[in-house]
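> Sequence first, predicted coordinates after that:
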Amino acid sequence: MHSTRDHYILDQYFGLRQDHHFGGIQLEIKEEHLLLADIYNIQKLLNLCIEKFVSNPDISTSMRAVTSETISEKVKLRILQKKLAKLTYHLEKERRYKSEVHEEEN
């Protein structure tokens, strides 16, 4: 069961998301919410924050999270694993596309 604190933190985060366009929430705010989700074990918020760090095309965003001294190693590992899975997916997709193009040419 979520506590009042957890609901407040989640509501605050959702309010920020509604006030900004995609990617418009400042990195410091995302990092703060990631830290709060990690400390208080708010899984829904943790998953949302991790997804925001992973989906950001700027690699320095993910690097900032995984080099942070305040975020737990478990969360850092999840970010890196998800980022790697995303990159692997896109590389495989590109390989399939190039393979199909090459087969069509022959």
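Thanks, I have it. These numbers come from a predicted model, not from an experiment.
> can we go C-alpha only for contacts and neighbour counts from here?
Noted.
> Okay, helices next: where are they in the chain?
Taking DSSP state H as the test, the helices found in the chain are 4-19, 27-40, 43-55, 59-66, 73-105.
> what's the angle from the shortest one to helix 73-105?
Taking axes from the mean of the first three to the mean of the last three Cα atoms, to 10 degrees, one finds that helix 59-66 is oriented at 150 degrees with respect to helix 73-105.
> how far does helix 59-66 sit from the chain's center?
With Cα atoms, centre = their mean, to the nearest Å as the basis, helix 59-66 stands 10 Å off its chain's centre.
> alright, now check it against this:
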Amino acid sequence: MAIKTLGAKAAAALDQELMSTGAFSIDQLMELAGLAVSQAVYRLQPLESGRRILVACGPGNNGGDGLVAARHLRQYGYSPSVFYPKRSKNDLYQVGLPRKSGFHCSSP
């Protein structure tokens, strides 16, 4: 199954365009990206194939997308474990996603 993707530069340009028009905030874009990732996982790795999923998150916006994806995967019935070795200091990532979402979040 082929999946369409954007390169890093194209994705950054799209994010900037969407935010500059005032149509979306960064947290709304993060929610949409995380939802899209979780839907792709659901299509490529159905629950019948296994419920355990590892989500590796860094300190940037992609890491935030990963936290959102893990939350959605949990809601679908998966058992996500989040590896989050370098946590962001940005308040947007401190809203309790790991604590409130019911998945294990670890760092070294």
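That came in fine, so what should we check first? In this text, all values refer to a predicted model and were calculated from it rather than measured experimentally.
> What does the superposition give as a TM-score?
TM-score for the superposed chains, counting by TM-score structural alignment, normalised by the length of the first structure: 0.36, backed by 65 aligned residues with a Cα RMSD of 4.5 Å.
> mind putting the helices of the first structure in a markdown table, mean neighbour count included?
Below are the helices of the first structure laid out as a markdown table (neighbours: other Cα atoms under 10 Å):
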| stretch | mean neighbour count |
| --- | --- |
| helix 4-19 | 13 |
| helix 27-40 | 17 |
| helix 43-55 | 19 |
| helix 59-66 | 16 |
| helix 73-105 | 13 |
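> Follow the chain on from the lengthiest helix in the second structure and name the next helix or strand.
If you go by DSSP H, the second structure has its longest helix at helix 26-44. Next along the chain after helix 26-44 of the second structure, taking DSSP states H and E as the criterion, comes strand 52-56.
> circling back to that earlier point, and the longest helix of the second structure, what's buried?
L29, M30, E31, A33, G34, L35, A36, V37, S38, Q39 (16 or more other Cα atoms under 10 Å).
> Now the first one: closest residue in space, sequence neighbours ignored.
Okay, so that is L29 of the second structure. Leaving out its chain neighbours, the residue that sits closest to L29 of the second structure by Cα to Cα, 6 or more residues apart in numbering is D15, at 7.4 Å.
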